[in-house]
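*Asks:* Below are the sequence and a predicted model for it; my questions follow.
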Amino acid sequence: MAEKEIWRPIKSYGIDYEGIYEVSDLGRVRSLSRLDSNGRPIKGVIMKPNLNKPYPEVSLSKNAKSKTALIHRLVADAFVEGHFEGARVNHIDENKQNNRADNLEWVTVLYNNTYGTRLDRVSNANSIPILGISKYTGSKIILKNALEAEGLGFSSAHISSCISGKLKQHGGFIWGKLDYSTYKSALTWLDEMID
């Protein structure tokens, strides 16, 4: 038997959308059938979320003003007890697409930033071997990760921006990532050169 979906009016981001939009405990958003400002009928529909962002979102409109709204926030505001000043919404299963009310909880910023496997995922992202090539001399720097570069006076954030293509260079070096086997081969070669 299919579970019963519960719908509630959206009251989020300081705006009351009652009579215009509703959100369900299963993480869906719908517009309601109503008349527009000229008296023409508008048919209600289940809204398709924008999935091109880290968190699914929808665009809500009232009085000719649009607001992009995160679906997990809409669900939490409507269904999850325990909101407090400065609270963040945490996905219990760490799946940003799962916006069911029973998968959401209000937490502190610190708890949200250290929840589950987040620290491991961030750590893994910072453990990609990198190569820096001097724009001026062509000399190369091979590092275990972007964080290691901070010990040499470089910014790991700027190096990451170079690797992702947002910056062309940082600190006079062009930066790129290495696959792990190339990194290990370079270390072996350096060890042989030193011996």
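*Replies:* Perfect, thanks for sending it. Numbering: from 1, shown residues only.
*Asks:* can we go C-alpha only for contacts and neighbour counts from here?
*Replies:* Fine.
*Asks:* Now do the helix or strand Arg8 falls within: everything it contacts.
*Replies:* Using DSSP states H and E, Arg8 sits within strand 7-9. With CA atoms under 8 Å, 6 or more residues apart in numbering as the test, strand 7-9 has contacts from 17-25, 78.
*Asks:* Over to stretch 90-104?
*Replies:* Contacts of stretch 90-104 (CA under 8 Å, 6+ apart): 25-27, 54-56, 71-72, 75-76, 79-80, 89, 105-107, 112, 116.
*Asks:* go again using 10 Å as the cut-off
*Replies:* Residues outside stretch 90-104 that contact it (CA atoms under 10 Å, 6 or more residues apart in numbering) are 24-28, 51, 54-56, 70-81, 88-89, 105-109, 111-113, 115-118.
*Asks:* Most neighbours out of the contacts of strand 7-9, which is it?
*Replies:* Val23 (26 neighbours; other CA atoms under 10 Å).
*Asks:* Quickly note the distance from that residue to Gly116.
*Replies:* From Val23 across to Gly116, the span is 27 Å (CA to CA, to the nearest Å).
*Asks:* one step back: now the contacts of stretch 90-104: which count as buried?
*Replies:* Using 16 or more other CA atoms under 10 Å as the burial test, those include 24-28, 55-56, 70-80, 88-89, 105-107, 112 as buried.
*Asks:* Let's check: the centremost residue of this structure is which one?
*Replies:* Geometric centre of the chain, nearest residue: Pro54, 3.8 Å, by CA atoms, centre = their mean.
*Asks:* In space, what's closest to that residue - neighbours in sequence excluded?
*Replies:* Lys96 (7.3 Å; CA to CA, 6 or more residues apart in numbering).
*Asks:* Please compare the first structure with the one that follows:
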Amino acid sequence: MEEWKFIKGYERLYKVSSLGRVKSLTRQIKRKTGNYKIQGKLLSLIKMKNGYLRVGLYKNKKYKLYAVHRLVAEAFLDNPNNFPQVNHKNEVKTDNRVENLEWTTREKNINFGTRTERCKRKLSKKVRGTNIVSGEVIVFPSTVEAGKNGFSQSAVCTSCKNKKPHKGYIWKYVS
């Protein structure tokens, strides 16, 4: 069953639910022209480039974006160890149900679940460098290996994306 709690710092303005939804509350606004009523409603969530959901909240004429998973955790989960981050147990960034969230350390959050393995796969893309003068071709199993052989790992990655040379080679990912 869905449960609603006030959002800390926004009491009487907004509530967050145990299912990861956010709503504004019905309230009276005072203006020079008189008082009027603003009807409460469910708020739209914004999916960010990183895959997490955020919501915009207004208070005292100021607008601020908040991570929905963090609002849910702050409202529903105790944090006796004062951990700084919230982890999605099933690794689905849009699943902000309270039972899917837990407080954790940064290190545990980074190394949780399949993330490390997924990152290894991304890093293990083969790269091919073609010398812009001689046409010589060199191939490495990953940017990490290119880095171990006198090239900058990050510069090889950048070259693969923007086609600009690094140390006289144009780099490409090999499928």
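*Replies:* Perfect, thanks for sending it. Just so it is clear, the model here is predicted, and its values are computed rather than measured.
*Asks:* In strands, which of the contacts of strand 7-9 of structure 1 appear?
*Replies:* If you go by DSSP state E, those have 21-24 in strands.
*Asks:* So which residues of structure 2 form helices?
*Replies:* Remark: helices assigned in structure 2 by DSSP state H are 68-76, 106-110, 115-123, 143-148, 153-162.
*Asks:* Who are the packing partners of the top helix by length along structure 1?
*Replies:* Ranked by number of residues, the top helix in structure 1 under DSSP H is helix 180-194. Contacts defined by 3 or more CA pairs under 10 Å, 6 or more residues apart in numbering; DSSP states H and E place helix 180-194 of structure 1 against strand 130-134, strand 140-143.
*Asks:* Report all helices and strands that the last one contacts.
*Replies:* Pointing back at strand 140-143 of structure 1 there. Other helices and strands packing on strand 140-143 of structure 1, by 3+ CA pairs under 10 Å, 6+ apart, are strand 130-134, helix 146-150, strand 173-177, helix 180-194.
*Asks:* Just tell me the aligned range of the strand holding Arg8 of structure 1 in structure 2.
*Replies:* Aligned using TM-score structural alignment, strand 7-9 of structure 1 spans residues 4-6 in structure 2.
*Asks:* on that earlier part again, save the helices and strands packed on helix 180-194 of structure 1 as a markdown table, and put in distance to Ser164 of structure 1 and mean neighbour count too.
*Replies:* Formatted as a markdown table, those follow (distance: least, CA to CA, whole Å; neighbours: other CA atoms under 10 Å):
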| stretch | distance to Ser164 of structure 1 | mean neighbour count |
| --- | --- | --- |
| strand 130-134 | 12 | 20 |
| strand 140-143 | 17 | 16 |
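*Asks:* Can you say which of the ones you listed is nearest to Asp191 of structure 1?
*Replies:* Closest to Asp191 of structure 1 of those is strand 140-143 (CA to CA; 13.4 Å).
*Asks:* which part of structure 2 lines up with the closest one?
*Replies:* Under TM-score structural alignment, the match for strand 140-143 of structure 1 is residues 137-140.
*Asks:* what sits up against the matching stretch?
*Replies:* Outside stretch 137-140 of structure 2, the residues touching it (CA under 10 Å, 6+ apart) are 124-131, 145-149, 169-174.
*Asks:* Now the buried members of the residues you listed.
*Replies:* 125-131, 145-146, 169-173.
*Asks:* so can I have CSV of the helices of structure 2 showing distance to Leu25 of structure 2?
*Replies:* Shown next, in CSV, are the helices of structure 2 (distance: least, CA to CA, whole Å):
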stretch, distance to Leu25 of structure 2
helix 68-76, 16
helix 106-110, 33
helix 115-123, 38
helix 143-148, 51
helix 153-162, 46
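*Asks:* Select, out of those, the one closest to Gly135 of structure 2.
*Replies:* Taking CA to CA, helix 153-162 is the member of these nearest to Gly135 of structure 2, at 16.4 Å.
*Asks:* could you say what helices and strands the closest one packs with?
*Replies:* strand 126-131, helix 143-148, strand 169-174.
*Asks:* how far off strand 169-174 does it point, in degrees?
*Replies:* Between helix 153-162 of structure 2 and strand 169-174, the angle comes out at 80 degrees (axes from the mean of the first three to the mean of the last three CA atoms, to 10 degrees).
*Asks:* Just the buried residues of helix 153-162 of structure 2, please?
*Replies:* So for helix 153-162 of structure 2, counting by 16+ other CA under 10 Å, buried means 153, 155-160.
*Asks:* Just give me the match in structure 1 for Met13 of structure 2.
*Replies:* One thing to correct before we go on: residue 13 of structure 2 is Leu, not Met. Under TM-score structural alignment, Leu13 of structure 2 pairs with Ile20 in structure 1.
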